[in-house]
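# everything below, folded, please.
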Amino acid sequence: MSHSALRASAEPEPAVIKAAQETNRALSGALGEIENYIEKGTPAFLRTSLALFAGGFATFALLYCVQPMMPVLSQTYSLTAAQSSLVLSIATIMMACGLLVTGPISDAIGRKPIMVASLILAALFTLGSAVMPSWHGVLAMRALVGLSLSGLAAVGMTYLSEEIHPQHLGLSMGLYISGNAIGGMSGRLITGVLVDFVSWHAAIGILGALALVAALVFWRILPESRNFRPTQLNVRQLADGFASHLRDAGLPWLFLEAFLLMGAFVTLFNYIGYRLLADPYHLSQSVVGVLSLVYLVGIYSSAWVGSLADRLGRRKVLWAVIVLMLSGLLLTFASPLPLIVAGMLLFTFGFFAAHSVASSWIGRRALKAKGQASSIYLFCYYLGSSVAGTTGGVFWHHFGWTGVGLFIAALLVAAVLVALHLARLAVLPRSIPAPSATRA
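Reported below is the predicted structural model:
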């Protein structure tokens, strides 16, 4: 064979060269998309974590600031415990309804604009509730607060699942939920203590001003989305996305888990104050407000257990932390105050850990319409808060703390069974991560 023939035979065919070039371009594109993720340890990760922390703080401070004041509102407006719980339940039910709208809207127009508008409007409506003279006016403002807050609640988890590298998503989600914990704690603590010294109107006004500052910080430091891809908003698309989520083997069970977990959590904190203000404890409103410091364990557990779930797997962790919630609940049946507080600590630790695991599972399991999947999860989450939170007042009225505790226990037993079912699900196949689709 001649030298030229050997050289010709050694050279690749043009078709082979073209195929190799196309493969390289595809791999480069995929790698480029992977590089768009925010990595742990970078300035962008710090800014994102701080911004979502501030957003979570404001959201839950505004949502739950009224919870420790429920006994005060009962006295002021001559309300039963169940009626007084409406000041929280009406906000959570409106938030739940808003979640079904704001999530899909964010899929069309973007994540950050929705979240910024959400926080600013909620702070302004909270300031409005501080000047309402009537009970019905307060409820109207609280409804608008809940509707406004649905923007960040629906989109925050989706933003993280799109922008944060999958290896660090559990940690990032845990830090976001830590902000939720501090917000929920601070809202309860600030108003719970202040109402012993100023009017409840002034207490809410102070919190609204703090939330407005947090909203402006959020607006300033949150990075713009890099991996967001807008999708056209139409009814058919929403229906298809809803149907695909309900057909999934795991998502409907995670939606149910959200209802059960949040229903149990809010019910306990709605009525534990009534118990501790009454005989034989007779604690002051300030001391009951200070007990909101138990939320500090949620700040730790959400981040730590979220990171643990990244290593061990969500199916191995979720049921265990719900059992921890149930153990804490059982301690609250005891009479000594230290045991009750210890039970509240365990219960809170387990709840924030469970919510961190379940919410990050949504982002990894939904293969499309991620904003809608997060919205449905949170719709069920806040629906549980509204339904179970108010139903617990009926149990309190007829059976006292024993009835409330047994009601919560039933919710948690069901939550454990759901978690065990989720643990048996087949693992979805993994693929090259891309911001346009989260992995299972």
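# contacts and neighbour counts: CA atoms only from here.
Noted.
# where's residue 415, which helix or strand?
If you go by DSSP states H and E, residue 415 is part of helix 370-423.
# any idea how far that helix is from the middle of the chain?
Helix 370-423 sits 15 Å away from the centroid of its parent chain (C-alpha atoms, centre = their mean, to the nearest Å).
# contacting residues around the nearest residue to residue 114 once chain neighbours are set aside?
In space, and not counting its chain neighbours, residue 114 is closest to residue 151: 5.6 Å by C-alpha to C-alpha, 6 or more residues apart in numbering. Neighbouring residues of residue 151 by C-alpha atoms under 8 Å, 6 or more residues apart in numbering: 98, 99, 102, 103, 114, 115, 117, 118, 119.
# any idea how far residue 101 is from residue 151?
9 Å (C-alpha to C-alpha, to the nearest Å).
# sequence B follows; please return its structure for comparison with A:
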Amino acid sequence: MDKASPRLIEAGTPAFRRTTLALAAAGFSTFAVLYGVQPLLPVFADEFHVSPAESSLALSLPCAMLALALLVVSPLSEVWGRRPVMVASLFASAALTLVAVLIPSWHGFLALRALTGLAASGLPAVAMAYLSEEMHGRAIGLSMGLLIGGNALGGMIGRLIAGIIADHASWRWGLGTIGVLALGAAVAFLLSLPESQRFSPNRMRWSDVPGTFGQHFRDPGLPWLFAEAFLLMGGFVSVYNYIGFRLLDPPFDLSQTAIGAIFVIYLFGTFSSALTGEIASRLGRRRVLWLAILLGLAGITMTLSDRLWLIILGIVVVTVSFFGAHSVASSWIGRRALRDRAQASSVYLCLYYLGSSVLGTAGGWFFAHSGWTGVAAFFACLYGLALIIALRLSRLPPLVPAES
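Now for the predicted structure:
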């Protein structure tokens, strides 16, 4: 095949293995760096003498920076190239994590966390664009699944490591360990990821960029799907942000290690995402989305119990609900957006991370004033709105014949 038409990467080839290894490592690094602080929020509240809502800024600020930067980084990767942007993102976010653990003040630490989120923005949307360009149609589903698996695994292991090490040493050692692992993942990515073969740099006119985003808000369905991302992620993150505060106190008195172990529940989310996607492909997205959200409302009710096993079961149900609903909503974006799909995905991800940031912090206000009952009520309101939107979407006429 001539150089003008390079071959797409097929499943089972050495190039496929190198690519999936690299992007799984990248997803692991990015999400460990971002979410490794989540089980440490009670520790931050004690050490820096801040409220639960203020401690959640260690997670909310980087998510907010990542969300906003996504809208800029995606167009920039069209000019600079996918691989250089991702390499710079991984090394910068790992380095900033290592520097952050050396900062003694709370506000200095938050500033480094915000910069970490800015650096991490070079991975999520750009990795998806890289795969869509380089992978053969028969291989892209598997490669995308491995990328998402790396994301989930990184978030889970990052939380586990931070929680366990914080219990036996300090949170600085825990987060520093994550930084070292992220640096190793960045090196693995650099050495493994093949150079782009099908990418052609574009000359970007910034005046054209707003129009490529704005067109999606004129669609009758996409703005509601963007809203779903904001509401679903906001409620989900609020549960995980503040459940540690509840379980550290009497009558549960769990250790920091046990709190970190709760994040193993994310494995249920990984399985539910694939399962819900399969069900949606058979029954239709508009029939499955509202059911997944309704399941989350059932789960949050379970967490109001004083029995630890029922609380854990409730968190499992909430997790299954979120990952299932998110997989349906995010896949629906590609069916509704017939042009500039990368920009549509960027808007969805922007609202997704803004939900984590804004609503995740707002949940701390409810916890401070009404304890876990307040957080559960906040979650119920968010998911109640998401349910209304899902029911509205279920009555939306299909945009294309294949959409369901």
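# TM value for the aligned chains?
Comparison of the two superposed chains (TM-score structural alignment, normalised by the length of the second structure) gives a TM-score of 0.91, and 403 aligned residues with a C-alpha RMSD of 2.7 Å.
# coming back round to it: among the contacts of residue 151 of the first structure, which one has the most neighbours?
In terms of neighbours by other C-alpha atoms under 10 Å, the contacts of residue 151 of the first structure top out with residue 99 at 32 neighbours.
# where's the aligned partner of that residue in the second structure relative to residue 91 of the second structure, distance?
Per TM-score structural alignment, the equivalent position to residue 99 of the first structure in the second structure is residue 70. Distance of residue 70 of the second structure to residue 91 of the second structure, computed by C-alpha to C-alpha: 17 Å.
# roughly how far does residue 41 of the first structure sit from residue 310 of the first structure?
For residue 41 of the first structure, the distance to residue 310 of the first structure equals 17 Å [C-alpha to C-alpha].
# between the two, tell me which one has more neighbours.
Per other C-alpha under 10 Å, whichever of residue 41 of the first structure and residue 310 has more neighbours is residue 310, with 18 against 8.
# would that one count as being in a helix?
Yes: under DSSP: H, G, I helix; E, B strand; the rest coil, residue 310 of the first structure sits within a helix.
# how far away is it from residue 317 of the first structure?
Distance from residue 310 of the first structure to residue 317 of the first structure, by C-alpha to C-alpha: 10 Å.
# try residue 160 of the first structure
21 Å.
# for those two, indicate the residue with more neighbours.
Ranked by neighbour count (other C-alpha under 10 Å), residue 160 of the first structure and residue 317 place residue 160 first, with 25 against 21.
# just confirm that one contacts residue 174, I think it does.
No: judged on C-alpha atoms under 8 Å, residue 160 of the first structure makes no contact with residue 174 at a distance of 10.7 Å.
# rewinding a little: turn the contacts of residue 151 of the first structure into a markdown table, including distance to residue 257 of the first structure.
Formatted as a markdown table, the contacts of residue 151 of the first structure follow (distance: C-alpha to C-alpha, whole Å):
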| residue | distance to residue 257 of the first structure |
| --- | --- |
| 98 | 20 |
| 99 | 17 |
| 102 | 22 |
| 103 | 20 |
| 114 | 26 |
| 115 | 25 |
| 117 | 29 |
| 118 | 26 |
| 119 | 27 |
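# of the residues you listed, which is the nearest to residue 202 of the first structure?
residue 119 (20.2 Å; C-alpha to C-alpha).
# the closest one: which element?
helix 112-129.
# would you mind listing the buried residues in that helix?
By 16 or more other C-alpha atoms under 10 Å, the buried positions in helix 112-129 of the first structure come out as 112, 114-129.
# now for it, which elements pack on it?
Helix 112-129 of the first structure sits against helix 43-64, helix 135-163, helix 200-221, with contacts defined as 3 or more C-alpha pairs under 8 Å, 6 or more residues apart in numbering; DSSP states H and E.
# mean shift between the helix or strand following the first one and the second structure?
The reference is to helix 43-64 of the first structure. As assigned by DSSP H and E, the chain's next helix or strand after helix 43-64 of the first structure is helix 70-77. Compared with the second structure after fitting, helix 70-77 of the first structure deviates on average by 0.9 Å (mean C-alpha distance after the TM-score superposition for the first structure).
# what range in the second structure matches helix 70-77 of the first structure?
The aligned range for helix 70-77 of the first structure in the second structure is 41-48, by TM-score structural alignment.
# what's the spacing between that stretch and its chain's center?
For stretch 41-48 of the second structure, the distance to the chain centre is 23 Å (C-alpha atoms, centre = their mean).
# list the buried ones in it?
Across stretch 41-48 of the second structure, burial judged by 16+ other C-alpha under 10 Å covers 41, 42, 43, 44, 45.
# what do you get for stretch 99-110 of the second structure?
Result for stretch 99-110 of the second structure [16+ other C-alpha under 10 Å]: buried residues 100, 101, 106, 109, 110.
# I'd like those residues laid out as JSON lines, including distance to residue 34 of the second structure.
Conversion of these to JSON lines gives the following (distance: C-alpha to C-alpha, whole Å):
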{"residue": "100", "distance to residue 34 of the second structure": "12"}
{"residue": "101", "distance to residue 34 of the second structure": "14"}
{"residue": "106", "distance to residue 34 of the second structure": "17"}
{"residue": "109", "distance to residue 34 of the second structure": "14"}
{"residue": "110", "distance to residue 34 of the second structure": "13"}
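# residue 389 of the second structure -> the first structure?
By TM-score structural alignment, residue 389 of the second structure lines up with residue 418.
# against residue 322 of the first structure, how distant is its match?
Look at residue 418 of the first structure and residue 322 of the first structure: by C-alpha to C-alpha, they are 10 Å apart.
# what about the helices in the stretch 201-350 of the first structure?
235-247, 251-277, 285-290, 296-312, 314-331, 337-365 (DSSP state H, counting those that start in this stretch).
# right, and those helices - which one's nearest residue 21 of the first structure?
Nearest to residue 21 of the first structure among those is helix 337-365 (31.8 Å), distances taken as C-alpha to C-alpha.
# for the closest one, packing partners?
Using 3+ C-alpha pairs under 8 Å, 6+ apart, helix 337-365 of the first structure is in contact with helix 135-163, helix 169-194, helix 251-277, helix 296-312, helix 314-331, helix 370-423.
# next, the angle from the shortest one to helix 337-365.
What that stands for is helix 296-312 of the first structure. Counting by axes from the mean of the first three to the mean of the last three C-alpha atoms, to 10 degrees, helix 296-312 of the first structure lies at 40 degrees to helix 337-365.
# give me the mean deviation of helix 296-312 of the first structure from the second structure.
Helix 296-312 of the first structure sits 3.1 Å off on average (mean C-alpha distance after the TM-score superposition for the first structure).
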